[in-house]
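Student: just coords:
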């Protein structure tokens, strides 16, 4: 059943209905096959982009949808309810555009942002390295200035859309001054020397390609640096709070879908002469699942409204990411339990939901890192 939403405007209500229509027509019929074939859904992203769903939180004057985060995240949740892979991709694309929007010059924004937000180009975000996941200041990928260019060498791990994206937002070291020695670059995918390693063989999100990006004397014009030298890590970290809200919404959409499948099954499956939803032991499991989904949604929306009001929201973003992804793991696991043996087979999608939920506790900062962020904020 569709999530109950109290939208702030009539326009945003219409936007949710548009999103649901596109999801029903262009995503739900194909996602199971895409996942089974581990096929990247590039055409789906083009469809979402042409409908304006890849640019919702950006201002209209730069080609965006001009929507508050409260609205964008609920549209993202609707997309993720049909496909967590695509939902994650939409969130990553928004994060990949964030550095240009916040740190780019007016000339850079006018030159590149409209096409990036149109959906004709898809972005990726290169921050993590194999030895520097939760500690980005330890990165080793290096960009050396040579005249009007930078030459980048190194490798960036766990890149969503790696090898599929049209541009990469790349953090690379320009000096040895720790976290203050990192700069941000916008690198086109067809730049010589840039390539993708073999995609990771993951347990979930099969139609979301994840790969290590390899930089072998990649020459980038200096005009493609965002911000000043040494501002890369602040640019990256500024986007992470928004990115964490994106993953919180994706996790909630995934949990909502798992709940819906479990309820439908429990209404149809009979034991001892009645539907299993009428047995109190199982009904209470479903009630707890529903409470987890609705509390997750309320948590990410509370953080989004702080962001929209221009107020600090870093702690609330970490809380939302932690709560929503932990709840999604619990709800999807319970969905498998509700379906019993059938839930453990690929005849039903709940086993896929459970596999997809696990990674959400890991990326955009593990939930242990979220607890660290929250506790440090409380100690100030």
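Tutor: Arrived safely. Nothing here was measured: the structure is a model prediction, and the numbers come from that model. Numbers count the residues shown, from 1 in each chain.
Student: Could you use CA atoms for every contact and neighbour count after this?
Tutor: Fine.
Student: what packs against the top helix by length along the chain?
Tutor: Identified as the longest helix of the chain according to DSSP state H is helix 232-268. With contacts taken as 3 or more Cα pairs under 8 Å, 6 or more residues apart in numbering; DSSP states H and E, helix 232-268 sits against helix 69-82, helix 84-103, strand 167-173, strand 182-188, strand 274-275, helix 280-308, helix 314-339, helix 350-360.
Student: Would you tell me what the next helix or strand after that helix is?
Tutor: Scanning forward in sequence from helix 232-268 by DSSP states H and E, the next helix or strand is strand 270-271.
Student: And for that next one, what's in contact with it?
Tutor: Here strand 270-271 makes contact (Cα atoms under 8 Å, 6 or more residues apart in numbering) with residue 276.
Student: What of stretch 72-91?
Tutor: 15-16, 19-20, 23, 27-28, 31, 41, 45, 53-54, 56-57, 160-161, 205-208, 243, 245-247, 249-257, 301, 356.
Student: Okay, one more to line up with it:
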């Protein structure tokens, strides 16, 4: 495919790069070392409209193409992957409303989300139901007051900081995945408890939580139609996997750029490190993986704007880009030697941040299942 970016896409990428270089870059190390939530960086993005880059202009979104959005997400991740994680988690919640919500729900929430006023969280995963959401145990039972939700969600990005949660629960336990519905639950609802944020390997400024529910919400909290939750979630994850691929690109590109610059400056045995064949080969492999990851990611982004399902394209992009990021960040540590293992440089942070991209929004193994079933059907 010919990926010639439009003027609007390039301008949007440049805007994302500017705010990320000026604000996010300076905060990234602080968030990693202190485990403070990335509020300031998210706020900076929200003030410039980046919280709405997945939304159409009808709801005050940026109305940029998926290619333009991918380029912007890549820039955010290049400077701070933790902020990128919280941002893309917000997109999962607003995509849920955009895809599955009623007209009133869209009008009530999406413009405020696009304006950076409301932060969302996507509550699908459970302690015993990660790769297979159909095994979830969270239930919603209709009552005179509306719906009674009980259960526990786990690894929910933005959790306690979110102004609203999109919670997936079984409204008909006997109907399998067709008995799953989604609910739009606002912050402050009585009967919701948040555990302390998990202490994670990477993305330390993007907090994840276990959330327990024993609450009653009004009938209006049902997102769209009863029983449509699983279908909504799968469409949302198709979109989200393109964003994780873009996030992987950003982390990988940062590691590659730093490694290339280091290899030119670092002198070993009387010549720059990059003049040693072993290092040249590592850099060549990193460059090739990065370029290939860009192609599958941009292809998936292009497919996202089509009128057809793009599950395979998004799975391919997420699988390849995340695995490429793992290889590139690992080689970056090796090229930097002991300096790469030290927290004085961001290399080891890239390595840690990249690890989760092979897990969330569906593990690499799940992506292989999606691809394998599609090509053999």
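Tutor: Yes, it's here. Computed from a predicted model, the values in this text were never measured in an experiment.
Student: What does the superposition give as a TM-score?
Tutor: The TM-score (TM-score structural alignment, normalised by the length of structure 2) is 0.97; 375 aligned residues with a Cα RMSD of 1.3 Å.
Student: related to what we said a few turns ago, would you reformat the helices and strands packed on helix 232-268 of structure 1 as CSV and include distance to residue 141 of structure 1?
Tutor: Converted to CSV, these look like this (distance: least, Cα to Cα, whole Å):
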stretch, distance to residue 141 of structure 1
helix 69-82, 32
helix 84-103, 18
strand 167-173, 5
strand 182-188, 9
strand 274-275, 58
helix 280-308, 32
helix 314-339, 27
helix 350-360, 25
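Student: chain center to the longest helix of structure 1, what's the gap?
Tutor: 8 Å (Cα atoms, centre = their mean, to the nearest Å).
Student: Counting neighbours, what do you get for residue 172 of structure 1?
Tutor: 28 (other Cα atoms under 10 Å).
Student: What number of residues are in the vicinity of the aligned residue in structure 1 for residue 275 of structure 2?
Tutor: Aligned against structure 1 by TM-score structural alignment, residue 275 of structure 2 finds its counterpart in residue 278. Close neighbours of residue 278 of structure 1, defined as other Cα under 10 Å, add up to 14.
Student: same check, this time on residue 232 of structure 2
Tutor: 23.
Student: What's the match for it in structure 1?
Tutor: In structure 1, the residue matched to residue 232 of structure 2 (TM-score structural alignment) is residue 235.
Student: Let me see the contact set for the residue nearest to that match when sequence neighbours are not counted.
Tutor: Nearest residue to residue 235 of structure 1, sequence neighbours excluded (Cα to Cα, 6 or more residues apart in numbering): residue 99, at 6.1 Å. Contacts for residue 99 of structure 1 (Cα under 8 Å, 6+ apart) come out as 169, 226, 235, 236, 239.
Student: which of those residues still touch in structure 2?
Tutor: Compared against structure 2 with both residues aligned by TM-score structural alignment, their matches' Cα atoms under 8 Å, the contacts of residue 99 of structure 1 retain 169, 235, 236, 239.
Student: Is the last one in contact with residue 100, as I believe?
Tutor: No - at 10.7 Å, residue 239 of structure 1 and residue 100 do not qualify as touching, with contact defined as Cα atoms under 8 Å.
Student: More neighbours: those two, which one.
Tutor: A count of neighbours by other Cα under 10 Å puts residue 100 above the other of residue 239 of structure 1 and residue 100, at 24 against 18.
Student: In contact with the more buried one, which residues?
Tutor: By Cα under 8 Å, 6+ apart, the residues touching residue 100 of structure 1 are 108, 109, 113, 226.
Student: go again using 7 Å as the cut-off
Tutor: By Cα atoms under 7 Å, 6 or more residues apart in numbering, residue 100 of structure 1 lies in contact with 109, 226.
Student: Tell me which residue of structure 2 matches up with it.
Tutor: With TM-score structural alignment as the criterion, residue 100 of structure 1 lines up with residue 97 in structure 2.
Student: which non-adjacent residue is nearest residue 246 of structure 2?
Tutor: The shortest distance from residue 246 of structure 2 to any non-neighbouring residue, by Cα to Cα, 6+ apart, is to residue 74 (4.9 Å).
Student: try residue 289 of structure 2
Tutor: residue 324 (5.8 Å).
Student: about what we covered before: and of the kept ones among the contacts of residue 99 of structure 1, the nearest to residue 8 of structure 1?
Tutor: The closest of those to residue 8 of structure 1 turns out to be residue 239 (Cα to Cα; 24.5 Å).
Student: Go ahead and confirm that closest one touches residue 95.
Tutor: Yes - here residue 239 of structure 1 reaches residue 95: they are 6.3 Å apart, a contact under Cα atoms under 7 Å.
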